[in-house]
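1. predicted model, plus sequence, below.
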Amino acid sequence: MKLLVTGGAGFIGSAVIRHIISNTQDEVVNLDKLTYAGNLESLTEVSSNERYAFEQVDICNRAELDRVLAQHQPDAIMHLAAESHVDRSIDGPADFIETNIVGTYTLLEATRQYWQTMSADRCENFRFHHISTDEVYGDLPHPNDNSEGERNFPSPRVGEGPGERGQSLPLFTEQTPYAPSSPYSASKASSDHLVRAWQRTYGLPVLVTNCSNNYGPYHFPEKLIPLVILNALEGKPLPVYGKGDQIRDWLFVEDHARALYKVVKEGTPGETYNIGGHNEKQNIEVVHTICDILQELRPQERSYRNLITNVKDRPGHDMRYAIDASKIQKELGWAPEETFETGIRKTVQWYLNNLDWCQRVQDGSYQRERLGAGA
């Protein structure tokens, strides 16, 4: 196959491309605008491969999309290009509307025109894979809550939550109603709806995946885990929103890359697959774990935990996300290989070994200051 990956210079997109080039014989065309969060250094290990090509294109540019599709003739599209930071969406929602909604619409229309010109067999086998987030579902009941609020959660799976053992808490399933909380998640929910509408109306063979919080190598330092690692190494405060009791399901990015490739190759058109790491952790637990690993690998006299600073919570902050990934495991045979303990150790070690990369990607435009506090 020849795969067109939008946003391939970003955190998840670059992991997908590294996985494909390193582990398959497929070809990849990386289409990326190269915003602040896109960095071709994330692809150094595969960029010289003859099966890899790069196109610097904005997904809102219809003429350039038409050119790329006609020139490269991909067999599938994996659409990851998106503005993805909640705090930035609070400060400047317009960019999120433009890229995530208008950009997805533009790409869908270019793809539809291209798809309709294919031969019958290529047309039947073509796939448009839209990569989204669990944040479109809103938030879930927290183990510290006594009620589930006003929302109804269909067929919750019973399992052990991060609070009391044996606690029955609902998880996001593929049927969970959408209830986005931030400009970011609302824009991603909108793009999900567009993708599904293009199948229902035009017959475009689409796949949708919604994933939990990713972490791992090459993550831009505005996100929690790299921010904590780098601030700790410099002796700077480690900002924790509110009490730090917000719960996320953490997914190692290389596990996610394997899942996405399996979906585009084996998934059933029209289906949605939730992808999670089976690792529910409170934010404060994540920060404590990072501090303890750093204390082991880069010991200092005072514990890194002393740098933890509680700050005012993010506006509209969701309290808990948790994915039921049983569908993709049952139907496609995917399950995460990394536990949070193994994945976070690999991640911390990678940042320790690649501090020069971290310095270069910040390039003076972002120095790990807090974003999204203005609201």
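-> Structure received.
2. CA atoms for contacts and neighbours, from now on please.
-> Fine.
3. distance check, G333 against H256.
-> Using Cα to Cα, to the nearest Å, G333 is found at 13 Å from H256.
4. would you mark the buried spots in the strand or helix carrying D292?
-> D292 is part of helix 283-297 when elements are defined by DSSP states H and E. Within helix 283-297, the residues that qualify as buried are N283, I284, V286, V287, H288, T289, I290, C291, I293, L294, Q295, counting by 16 or more other Cα atoms under 10 Å.
5. again with stretch 75-93
-> For stretch 75-93, by 16+ other Cα under 10 Å, it's 75-90, 93.
6. just stretch 265-279 next, same as before
-> G267, T268, P269, G270, T272, Y273, N274, I275, G276, G277, H278, N279.
7. could these be laid out in CSV, adding secondary structure?
-> Formatted as CSV, those follow (DSSP: H, G, I helix; E, B strand; the rest coil):
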residue, secondary structure
G267, coil
T268, coil
P269, coil
G270, coil
T272, strand
Y273, strand
N274, strand
I275, strand
G276, coil
G277, coil
H278, coil
N279, coil
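8. helices of the chain, start to end?
-> 11-23, 62-72, 86-91, 93-96, 104-116, 120-125, 183-202, 224-233, 253-266, 283-297, 326-332, 340-353, 355-362 (DSSP state H).
9. for S212, which of the ones you listed is the nearest?
-> S212 sits nearest to helix 253-266 of all the helices of the chain, at 9.3 Å, using Cα to Cα.
10. let's bring in a second one:
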Amino acid sequence: MANLLITGGAGFIGGNFVHYWAEKHTGDTMVVLDCLTYAGNESTIAGVEQAELVKDDIRNTERIEKLLREREIDTVVHFAAESHVDRSISGPDAFIDTNILGTNSLLKAARTVWLDEGSGKAHRFHHISTDEVYGSLGPDDPAFSETTPYRPNSPYSASKASSDHLVRAYHHTFGLEVTTSNCSNNYGPYQYPEKLIPLFLLNALHGRSLPIYGDGMNVRDWLHVEDHCRGIEACLAKGQPGETYNIGGGAELANMTVIDTICAEVDLAFEEIDDLAERYPDAPAANGHATSSLKTFVTDRAGHDRRYAIDERKARAELGYSPRHEFEEGLRQTLRWYLENESWWRALL
């Protein structure tokens, strides 16, 4: 039986992890620490009896220390982060505060309680990061591996790179038992509708334009959030302290391919679900038109990385990880989840 502190556990990936862990590890307890910003939603983890929500900021080091002591926490899974690249361009300060200072606050608290107070408690601090810390790949470059040099190109990725280095330093300097995973683009249920897949779905339902940066040929690897949760579980169970593992989805796709797949799946949903046209009368598909008619090209994002790709051979070999979701099937499940859970995303908007 483990006692987990899950930071950012009311957000997209963290919330899915809470659901996953509750199903797979029924005897464990979870304290979810989340300050419930725009991207954190209490309803995401509503009904998970194993999870206790504590509303606070990860920069509140004293509160973290108290939780670690009083709840006898032995595992920290650190999701909490500002993560939207566009927001980091318009307002980088929040990314420095949360991603760097917040991570340092958690590490300080863990060091104090787990190491300095001499409890000798077996512990693990797992840090969730991103493939964006590695920078941008050319069309023929090999995929990112755990030894790829860091070359972050946005304030978001720079702040995550800094937090990665802090986690590594706390292991090598102080002996904190840490692991880090760098993941590719996640998709799935409970994702705040500022990211590509839920944004384009909701825009399509309401007849709004689908804004495509540049030529739409930027390439990303797509990872279903449930596969990501399985990868984190494997890191906690089999990961070696001080090591980093890349967690990918095995679906390297151009943005335009993803967008065209979304459009096709929305059209299909309107054909198969009788009441969609009545519920969303402004959707082109409700009036016999193709969703793709909403595609609009806009000025490219500043510093937009061209290609990401994940080499996950280390995770396969050392953790036994491999993704189970094929992209088209996972995307269909995701879109249908949003259609079936309108009350969840309506409350956000």
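-> Arrived safely. No experiment lies behind these values; they were computed from the predicted model shown.
11. before we move on, back to that, average gap between the helix holding D292 of structure 1 and structure 2?
-> For helix 283-297 of structure 1, the mean deviation from structure 2 after alignment is 0.6 Å (mean Cα distance after the TM-score superposition for structure 1).
12. in structure 2, which residues correspond to that helix?
-> Using TM-score structural alignment, helix 283-297 of structure 1 lines up with residues 255-269 of structure 2.
13. starting at the chain centroid, how far to that stretch?
-> Taking Cα atoms, centre = their mean, to the nearest Å, one finds the center of stretch 255-269 of structure 2 at 22 Å from the center of the full chain.
14. need the helices of structure 1 in a markdown table with distance to T309 of structure 1, can you?
-> Output for the helices of structure 1, formatted as a markdown table (distance: least, Cα to Cα, whole Å):
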| stretch | distance to T309 of structure 1 |
| --- | --- |
| helix 11-23 | 27 |
| helix 62-72 | 45 |
| helix 86-91 | 18 |
| helix 93-96 | 27 |
| helix 104-116 | 38 |
| helix 120-125 | 52 |
| helix 183-202 | 26 |
| helix 224-233 | 11 |
| helix 253-266 | 27 |
| helix 283-297 | 11 |
| helix 326-332 | 37 |
| helix 340-353 | 20 |
| helix 355-362 | 22 |
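15. who wins for proximity to L171 of structure 1 among the ones you listed?
-> So among these, helix 326-332 is nearest, using Cα to Cα, at 10.8 Å.
16. what span of structure 2 lines up against the closest one?
-> Per TM-score structural alignment, the counterpart of helix 326-332 of structure 1 in structure 2 is residues 313-319.
17. N99 of structure 2 matches what in structure 1?
-> Checking TM-score structural alignment: N99 of structure 2 goes with N100.
18. where's the residue nearest to its match when sequence neighbours are not counted relative to Y184 of structure 1, distance?
-> Counting by Cα to Cα, 6 or more residues apart in numbering, N100 of structure 1 lies nearest to A82, which is 5.4 Å off, once chain neighbours are set aside. A82 of structure 1 sits 9 Å away from Y184 of structure 1, going by Cα to Cα.
19. what touches both of these two?
-> Here A82 of structure 1 and Y184 share the contacting residues F96, scored by Cα atoms under 8 Å, 6 or more residues apart in numbering.
20. which ones are touching L204 of structure 1?
-> By Cα under 8 Å, 6+ apart, L204 of structure 1 lies in contact with R112, W115, R127, F128, W198.
21. kindly report the same for H79 of structure 1.
-> V5, T6, G7, F128, H129, H130, I131.
22. that older thread, which one of the helices of structure 1 lies closest to V29 of structure 1?
-> Closest to V29 of structure 1 of the helices of structure 1 is helix 62-72 (Cα to Cα; 7.7 Å).
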